[in-house]
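S.K.: structure for the following, please:
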Amino acid sequence: METQKIAEHISTWLKDYANKAGVKGFVVGVSGGIDSAVTSTLCASTGMPTVCVEMPIHQHPDQVSRAQEHIAQLKNRFNNVCDERVDLTQSFETFKNAVPNSDNEAILNLTLANTRARLRMTTLYYIAGLHSSLVAGTGNKVEDFGVGFYTKYGDGGVDLSPIADLVKSEVYALGAYLKVPAAIQNAAPTDGLFGDSRTDEDQLGASYDELEWAMKQQDLGATSADFIEREKEVFDIYSKLNKVNQHKMQPIPVCEIPPEWK
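M.R.: Purely as a prediction, here's the structure:
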């Protein structure tokens, strides 16, 4: 993997897109994970104003400290970087108290997790509006186009996606080249939407390395019958998630009206 060429290519792409759009720079939600760390560093490397936004909602302390370490490092490295911290915990609690509840704890917890992501999206667009900037997405290829591991109109609500053609292992390689803090490079991936220490692997049932393998196998035309034991289990996990989350990956369906009826 030619990390330097890829980093320079993405940085140039970001700058060209922003200039053509007539905006000043970028806004990135920084979570303490590798994807947002790489994305924010790439945005900063354009030389254009880059706002790193931390948005805790009952956040696990480890995630907070990693995000703060990364933001401090970026501000030391790039004079075009600034940051905002918007604690959304009270806003989240106010929302919870204003909407209907549910006796189904699993569904309630997932719905509230998605609500956190959507509150953050709203915040990012508010700050982007103040700065005449674009919201840069932080999703990688496996999340965005493989298993759909993101919230529609939450972390999936962005203006452009600089790392969405890179699988997780490639994001890590780019992170090492970009000198992302070691604490972030070594941390287990987590979406941070539940206020605890659960990882992405806990939720998905497979690691990103396994999901990358399954994504490649599906692209090669493999089926579940081609594998046994753990490989079969992982392939089935990937295939199921890829199927049920197509509504996130495909354009919004439009009901087309026959022309003669208009």
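S.K.: contacts, neighbours, all on C-alpha from now
M.R.: Noted.
S.K.: tell me who's in contact with the closest residue to Met215 other than its chain neighbours.
M.R.: Spatial nearest neighbour of Met215, chain neighbours left out: Gly146 (6.5 Å); criterion: CA to CA, 6 or more residues apart in numbering. Residues in contact with Gly146 (CA atoms under 8 Å, 6 or more residues apart in numbering) are 215, 238, 241-242.
S.K.: can you put the residues you listed in JSON lines and add neighbour count and distance to Gly175?
M.R.: Below are the contacts of Gly146 laid out as JSON lines (neighbours: other CA atoms under 10 Å; distance: CA to CA, whole Å):
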{"residue": "Met215", "neighbour count": "22", "distance to Gly175": "22"}
{"residue": "Tyr238", "neighbour count": "25", "distance to Gly175": "25"}
{"residue": "Leu241", "neighbour count": "15", "distance to Gly175": "27"}
{"residue": "Asn242", "neighbour count": "22", "distance to Gly175": "26"}
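S.K.: out of the residues you listed, list just those in helices.
M.R.: 215, 238, 241-242 (DSSP state H).
S.K.: correct me, but Ser133 touches Asn19?
M.R.: No - assessed by CA atoms under 8 Å, Ser133 is found out of contact with Asn19, at 10.6 Å.
S.K.: comparing the two, which shows the higher neighbour count?
M.R.: Higher neighbour count among Ser133 and Asn19: Ser133, with 24 against 13, using other CA atoms under 10 Å.
S.K.: ok, now how distant is the more buried one from Asp103?
M.R.: Separation of Ser133 from Asp103 (CA to CA, to the nearest Å) stands at 41 Å.
S.K.: next: Gly33.
M.R.: Where Asp103 is concerned, Gly33 sits at a distance of 32 Å (CA to CA).
S.K.: more neighbours: which of the two?
M.R.: Using other CA under 10 Å, the more surrounded residue of Gly33 and Asp103 is Gly33, with 24 against 7.
S.K.: show me what contacts the more buried one?
M.R.: 63, 66-67, 184-185, 187, 189-190.
S.K.: just the residues you listed: which are in helices?
M.R.: Using DSSP H, the contacts of Gly33 in helices are 63, 66-67, 184-185.
S.K.: can you add distance to Phe194 and give the residues you listed back as TSV?
M.R.: As requested, the ones in helices among the contacts of Gly33 are exported to TSV (distance: CA to CA, whole Å):
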residue	distance to Phe194
Gln63	12
Arg66	17
Ala67	17
Ile184	19
Gln185	21
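S.K.: now these in a markdown table, with neighbour count?
M.R.: Shown next, in a markdown table, are those (neighbours: other CA atoms under 10 Å):
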| residue | neighbour count |
| --- | --- |
| Gln63 | 24 |
| Arg66 | 22 |
| Ala67 | 27 |
| Ile184 | 25 |
| Gln185 | 20 |
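S.K.: out of these, which one sits closest to His9?
M.R.: Nearest to His9 among these is Gln185, at 21.9 Å by CA to CA.
S.K.: sequence B follows; please return its structure for comparison with A:
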Amino acid sequence: MQTEKVVKHIVKWLKDYANNAHVNGFVIGISGGVDSAVTSILCAETGLDVLCIEMPIHQAESHVSRAQEHITFLKENYSNVSAIRTDLTPVFEEFKTEVSLQGKQATVDMALANTRARLRMTTLYYYAGLKGLLVAGTGNKIEDFGVGFYTKYGDGGVDLSPIADLMKSEVYAIGTYLKVPASILKAAPSDGLFGDARSDEDQIGASYPELEWAMTQDENGKTASDFSGRQREVFSIYKRLNTANQHKMVPIPICDIPKNYK
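M.R.: Got it, this is the predicted structure:
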């Protein structure tokens, strides 16, 4: 990958899009992970306003410290960056008092995890509307179009996706080029939706390098029967998640009404 050219291309794309939309810049949620770190720097490089928002909900301390470290890094290097902290923990807890929590614990836990992401999306769009900004997404290609590892209408609810055509390994390469803090580059990827230290790999059952391999094999027309051992296991994980999450990757189905019915 020609990293410098990719960075300049994305920055120009972001700036052109914002200017054509007649907005002031971008708002982005900062999680302490590499995807939001890279995306926020790319947005900052446009010279337009960038509002970074911390939105903790029972967040692991390691995530909070990395997010704060990155925001400090941004503000020290870019005069167009501002930041606010919106603690959504009380909102989340109040939500839980108004809904049923009955059911299988794993199902309830997943529904609540997705609720966290949707509360954050609502917060981002509140500030976007208030300040005339676009919500910048942080999903990469594996998450958005490979295994669908994001929350529909949560972190998937964005105005534009600057790094969605980049594999996770490419995001790391850009992060290194942009001098993202080492603590973020070295941290295990995690969505932080469960308030503990579980990683993305813990949830998915495969690492990002493995998933990138599986995505490439799938695009080349391979099937699980072409592999054995760990490779077959990883490929099967990829295909299962890719199939189950197609509803996130395709447009919302619309029931077309025959013209003679109208």
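S.K.: just the TM-score for the two chains, thanks.
M.R.: Once superposed, the chains reach a TM-score of 1.00 (TM-score structural alignment, normalised by the length of the first structure), with 262 aligned residues with a CA RMSD of 0.4 Å.
S.K.: turn the contacts of Gly33 of the first structure into JSON lines, columns for distance to Tyr126 of the first structure.
M.R.: Below are the contacts of Gly33 of the first structure laid out as JSON lines (distance: CA to CA, whole Å):
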{"residue": "Gln63", "distance to Tyr126 of the first structure": "23"}
{"residue": "Arg66", "distance to Tyr126 of the first structure": "24"}
{"residue": "Ala67", "distance to Tyr126 of the first structure": "20"}
{"residue": "Ile184", "distance to Tyr126 of the first structure": "27"}
{"residue": "Gln185", "distance to Tyr126 of the first structure": "29"}
{"residue": "Ala187", "distance to Tyr126 of the first structure": "30"}
{"residue": "Pro189", "distance to Tyr126 of the first structure": "27"}
{"residue": "Thr190", "distance to Tyr126 of the first structure": "25"}
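S.K.: and which of those is nearest Asp155 of the first structure?
M.R.: Thr190 (13.2 Å).
S.K.: from Pro61 of the first structure, how far off is the closest one?
M.R.: Distance from Thr190 of the first structure to Pro61 of the first structure, by CA to CA: 13 Å.
S.K.: looking at those two, which one has more neighbours?
M.R.: Neighbour totals were compared for Thr190 of the first structure and Pro61, and Thr190 leads with 20 against 13 (other CA under 10 Å).
S.K.: in this structure the more buried one contacts Thr199, no?
M.R.: Yes - the criterion here is CA under 8 Å, and Thr190 of the first structure meets it with Thr199 at 4.4 Å.
S.K.: so what secondary structure elements neighbour whatever helix or strand Lys75 of the second structure lives in?
M.R.: Assigned by DSSP states H and E, Lys75 of the second structure belongs to helix 61-77. Applying 3 or more CA pairs under 8 Å, 6 or more residues apart in numbering; DSSP states H and E, we find helix 61-77 of the second structure packed against helix 34-44, strand 81-85.
S.K.: most neighbours per residue, which of these?
M.R.: helix 34-44 (a mean of 25; mean count of other CA atoms under 10 Å).
S.K.: have a look at how far, on average, that one is from the first structure.
M.R.: For helix 34-44 of the second structure, the mean distance to aligned residues of the first structure following superposition is 0.2 Å (mean CA distance after the TM-score superposition for the first structure).
S.K.: wait, Glu212 of the second structure touches Asn140, no?
M.R.: No - the pair Glu212 of the second structure / Asn140 is not scored as a contact, 11.1 Å apart, by CA under 8 Å.
S.K.: give me the more crowded residue out of those two.
M.R.: Asn140 (22 against 18).
S.K.: trace the more buried one over to the first structure, please.
M.R.: Matched to the first structure by TM-score structural alignment, Asn140 of the second structure sits across from Asn140.
S.K.: next one: the residue nearest to that match when sequence neighbours are not counted from Glu143 of the first structure, what distance?
M.R.: Once flanking residues are discounted, Asn140 of the first structure sits nearest to Ala164: 4.3 Å by CA to CA, 6+ apart. Distance, Ala164 of the first structure to Glu143 of the first structure, using CA to CA: 8 Å.
S.K.: now do Ser40 of the first structure
M.R.: 18 Å.
S.K.: likewise for Asp35 of the first structure?
M.R.: Asp35 of the first structure is 11 Å from Glu143 of the first structure, by CA to CA.
S.K.: could you identify the most distant pair in the ones in helices among the contacts of Gly146 of the first structure?
M.R.: Farthest apart among those - using CA to CA - are Met215 and Leu241, which lie 11.1 Å from each other.
S.K.: and the nearest residue to Lys152 of the second structure once chain neighbours are set aside, how far from Ser31 of the second structure?
M.R.: Spatial nearest neighbour of Lys152 of the second structure, excluding adjacent residues (CA to CA, 6+ apart): Lys248 at 6.3 Å. Here the criterion is CA to CA. By it, Lys248 of the second structure lies 22 Å from Ser31 of the second structure.
S.K.: neighbour count winner among the two?
M.R.: Higher neighbour count among Lys248 of the second structure and Ser31: Ser31, with 26 against 19, using other CA under 10 Å.
S.K.: residue contacts, the residue nearest to that one when sequence neighbours are not counted?
M.R.: The shortest distance from Ser31 of the second structure to any non-neighbouring residue, by CA to CA, 6+ apart, is to Ala67 (5.5 Å). Going by CA under 8 Å, 6+ apart, Ala67 of the second structure touches 30-33, 54.
S.K.: list just the nearest of the contacts of Gly33 of the first structure to Thr50 of the first structure.
M.R.: Checking the contacts of Gly33 of the first structure one by one against Thr50 of the first structure (CA to CA), the nearest turns out to be Ala67, at 15.2 Å.
S.K.: that closest one maps to what in the second structure?
M.R.: Under TM-score structural alignment, Ala67 of the first structure pairs with Ala67 in the second structure.
S.K.: hmm, back to that, of the ones in helices among the contacts of Gly33 of the first structure, closest to Ile6 of the first structure?
M.R.: Gln185 (18.4 Å).
S.K.: can you tell me the helix or strand for Ala163 of the first structure?
M.R.: One thing to correct before we go on: residue 163 of the first structure is Ile, not Ala. Counting by DSSP H and E, Ile163 of the first structure is part of no helix or strand.
S.K.: need the contact list for the residue lying closest to it once chain neighbours are set aside.
M.R.: Spatially, and ignoring its direct neighbours in sequence, Ile163 of the first structure is nearest to Asn140 (5.5 Å; CA to CA, 6+ apart). Listed by CA under 8 Å, 6+ apart, the contact partners of Asn140 of the first structure are 35, 163-168, 171.
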